[in-house]
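In: this is the structure alone, sequence omitted:
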């Protein structure tokens, strides 16, 4: 455990000092996903209040590319939230990138080893548009899947738009557009997240159940990036728009 705490401390220091480090697997090649989640949980213990959870590698194509058959997940620290209209200070990040997300707002607790997408939708009180700002602590975004799990799936900052009722919205079919400085950077549909965002969240709930955890009422879940992530620089403006759900803008300074 002391070794794992050391790896957690390396990643925590990298974020605090805004200095990227080599992947953990360069010096710890035997690092596997289960151990990486232990490193992540050690960091979570010192992260303060949590706002919810996030999913990564939810695209089937991306999973095939990196050789895994399931997504990965991380936590959202409440302190990392950006308010609507609040700019992202790029100098306070290492190498930020933005991607659009469908955000689920939990209306009640949800846990268990057999949770389905239908269960997730039934427990969801609202959905919103989100922009996640990724910020890997590894040099040049070079990492293996265990590395990125240990690094809390590259979690940086995030902004969530105004929630709307989920009733009547087929989250698979909503169109998604990510604009960067007034130009379309990427497009997708909600189905880009494991076929259905609620299916991705259901997978995560089942994974959390292995550790006696689950989702709580009021928590938010970023259900997975829906387009490629765009690198950010001071002066940039990104806008994520999702049909029937709304849009959210993030300015960088």
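Out: Yep, it's here. In this text the structure is predicted, and so the values were computed from the model without any measurement. Residues are numbered from 1 along each chain as shown.

In: use CA for all of it now, contacts and neighbours both
Out: OK.

In: now do the buried residues in stretch 108-120.
Out: Under the neighbour-count criterion of 16 or more other CA atoms under 10 Å, stretch 108-120 has 110, 111, 112, 113, 115, 116, 117, 119, 120 buried.

In: how close does the third one get to residue 149?
Out: When you say that, I think you mean residue 112. Here residue 112 is placed at a distance of 22 Å from residue 149 (CA to CA, to the nearest Å).

In: list the contacts of the closest residue in space to residue 112 that isn't next to it in sequence.
Out: Leaving aside its chain neighbours, residue 112 sits nearest to residue 209 (5.4 Å; criterion: CA to CA, 6 or more residues apart in numbering). Contact analysis of residue 209 by CA atoms under 8 Å, 6 or more residues apart in numbering lists 111, 112, 113.

In: which of the residues you listed lies closest to residue 241?
Out: residue 111 (30.2 Å; CA to CA).

In: contacting residues around that closest one?
Out: Counting by CA under 8 Å, 6+ apart, residue 111 has contacts 205, 206, 208, 209, 213, 214, 215.

In: what about these, which are in helices?
Out: 205, 206, 208, 209 (DSSP state H).

In: correct me if wrong, but residue 211 is in a strand.
Out: No - counting by DSSP: H, G, I helix; E, B strand; the rest coil, residue 211 is not part of a strand but coil.

In: what's the local residue count around it?
Out: Residues near residue 211, counting by other CA atoms under 10 Å, number 8.

In: repeat that for residue 1.
Out: Per other CA under 10 Å, the neighbour tally for residue 1 reads 10.

In: helices of the stretch 51-200 of the chain, residue ranges please.
Out: 60-66, 117-123, 145-150, 197-209 (DSSP state H, counting those that start in this stretch).

In: for residue 239, which non-adjacent residue is spatially closest?
Out: What sits nearest to residue 239 in space, not counting adjacent residues and going by CA to CA, 6+ apart, is residue 249, at 4.3 Å.

In: dump the residue contacts of the one you found.
Out: 84, 85, 237, 238, 239, 240.

In: name the element it belongs to?
Out: Following DSSP states H and E, the helix or strand that holds residue 249 is strand 246-251.

In: check the offset of that strand from the chain's centre.
Out: 17 Å (CA atoms, centre = their mean, to the nearest Å).

In: same question, stretch 65-80
Out: 6 Å.

In: which positions in it come out as buried?
Out: Buried, per 16+ other CA under 10 Å, within stretch 65-80: 70, 71, 72, 73, 74, 75, 76, 77, 80.

In: then this one, side by side with the first:
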């Protein structure tokens, strides 16, 4: 486990944010999980946790990673039950996290990965209204894609509170996008059924209504929250709208094929290796 940074018991809020960011950064760099960062942030200071996320993301951007969108976490009740965290959060997507249907993902880039089935939104317009609603999301969405998210946690044994997962970029890992776009014309995403297979065997089932009632509702929540935190969604962004069913531990190499009713399929290919 990644050791704790040295901090004085009386370190102020800024120092505790720096300590949490340093712990998560070291865990990601060494692929070694760390203790929960709530030891620095507490279990309820979400603003401090988002500041940790912002600092870690800024360091990634400074090293050359390009922001390409955002992801929503903890949308499905079954996933909330898995972790005992009952509110959504968001994280940032970078270009080096994005893969295409069938493109191999190296298992060694992750620490304790899990797979989940989602619908990805690709925006054709900015979503920067403080009170963005469903109609704004529908107007701004250019198309949607089936997507497998590989979630990962730098926190040992996925021992999470809301501050842990927020600080850890909403437990992000990688995203595998389908290659056939679908518009939202007369399409009710709340009724889309999902089946996730591992090596041909179904391992997770779900539907669009499990994602805050509809993935469109989830993206509207995200748009408002990101405007509030001065990180508005922009045209061209990819938005992972949240899980439609239970996440599945990966454990080793394998093929995860997601089927979405009316939206096609996408396959995430997990292989040995680090690159």
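Out: Noted; the coordinates are in hand. This is a predicted model, so every value here is computed, not measured.

In: picking that back up, what's the PyMOL line that selects buried ones from the contacts of residue 249 of the first structure?
Out: Buried residues among the contacts of residue 249 of the first structure (16+ other CA under 10 Å), as a PyMOL selection:
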select buried, resi 237+238+239+240
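
In: of the contacts of residue 249 of the first structure, closest to residue 162 of the first structure?
Out: residue 84 (8.9 Å).

In: what residue of the second structure takes the place of the closest one?
Out: Using TM-score structural alignment, the partner of residue 84 of the first structure in the second structure is residue 101.

In: wouldn't its match be in contact with residue 176 here?
Out: Yes - assessed by CA atoms under 8 Å, residue 101 of the second structure is found in contact with residue 176 at 6.1 Å.

In: joint contacts of the two?
Out: If you check residue 101 of the second structure and residue 176 against CA under 8 Å, 6+ apart, the residues they both contact are 266, 267, 268.

In: my read: the first one touches residue 258, true?
Out: Right, residue 266 of the second structure. Yes - Residue 266 of the second structure lies in contact with residue 258 (CA under 8 Å); the separation is 5.4 Å.

In: please enumerate the shared neighbours of these two.
Out: Listed as contacting both residue 266 of the second structure and residue 258 by CA under 8 Å, 6+ apart are 146, 147, 148.

In: not counting sequence-adjacent ones, nearest residue to the second one?
Out: By that I understand residue 147 of the second structure. residue 177 (4.6 Å).

In: looking at the first structure, name the residue matched to that neighbour.
Out: Under the alignment (TM-score structural alignment), residue 177 of the second structure pairs with residue 160 of the first structure.

In: tell me who's in contact with that match.
Out: Residue 160 of the first structure touches 82, 83, 84, 103, 128, 129, 130, 131, 248, counting by CA under 8 Å, 6+ apart.

In: what does residue 266 of the second structure align to in the first structure?
Out: Match for residue 266 of the second structure (TM-score structural alignment): residue 248.

In: wait, I meant residue 214 of the second structure
Out: Checking with TM-score structural alignment, residue 214 of the second structure has residue 196 as its match.

In: how many residues are close by that match?
Out: 20.

In: so it makes contact with residue 203?
Out: No - using CA under 8 Å, residue 196 of the first structure is not in contact with residue 203, being 11.0 Å away.

In: buried sites along stretch 147-164 of the second structure?
Out: Buried residues in stretch 147-164 of the second structure (16+ other CA under 10 Å): 147-156, 158, 160-164.

In: the residues you listed in strands, which ones?
Out: 147, 148, 149, 150, 151 (DSSP state E).

In: turn the residues you listed into CSV, including distance to residue 42 of the second structure.
Out: Listed next are these as CSV, based on distance: CA to CA, whole Å:
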residue, distance to residue 42 of the second structure
147, 33
148, 31
149, 28
150, 27
151, 23
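
In: and of the residues you listed, the nearest to residue 209 of the second structure?
Out: residue 147 (16.6 Å).

In: please tell me how far the closest one sits from residue 112 of the second structure.
Out: 19 Å.

In: with adjacent residues omitted, what lies nearest to residue 189 of the first structure?
Out: residue 175 (4.6 Å).

In: kindly report the same for residue 152 of the second structure.
Out: Spatial nearest neighbour of residue 152 of the second structure, chain neighbours left out: residue 113 (4.5 Å); criterion: CA to CA, 6+ apart.

In: returning to what we had before: now, among the buried residues of stretch 108-120 of the first structure, which is nearest to residue 11 of the first structure?
Out: residue 111 (29.1 Å).

In: aligned to that closest one, what sits in the second structure?
Out: Residue 111 of the first structure maps onto residue 128 in the second structure, by TM-score structural alignment.

In: find the nearest non-adjacent residue to residue 99 of the second structure, please.
Out: Nearest residue to residue 99 of the second structure, sequence neighbours excluded (CA to CA, 6+ apart): residue 176, at 4.6 Å.

In: also residue 130 of the second structure?
Out: Using CA to CA, 6+ apart, the nearest residue to residue 130 of the second structure is residue 224, at 5.3 Å.

In: give me the number of residues near that neighbour?
Out: Around residue 224 of the second structure there are 21 other residues, counting by other CA under 10 Å.

In: and residue 13 of the second structure, by the same measure?
Out: Neighbours of residue 13 of the second structure using other CA under 10 Å come to 12.

In: what of residue 75 of the second structure?
Out: Residue 75 of the second structure: 24 neighbours (other CA under 10 Å).

In: quick one, what contacts the counterpart of it in the first structure?
Out: If you follow residue 75 of the second structure across to the first structure using TM-score structural alignment, you land on residue 58. Shown in contact with residue 58 of the first structure (CA under 8 Å, 6+ apart): 70, 71, 72, 192, 193, 194, 200, 224, 225.

In: residue 34 of the first structure versus residue 58 of the first structure, what's the distance?
Out: 18 Å.

In: ok now the helix ranked longest in the first structure, how far from the chain's centre?
Out: In terms of residue count, the longest helix belonging to the first structure (DSSP H) is helix 2-17. Its chain's C-alpha centre and that of helix 2-17 of the first structure lie 20 Å apart, by CA atoms, centre = their mean.
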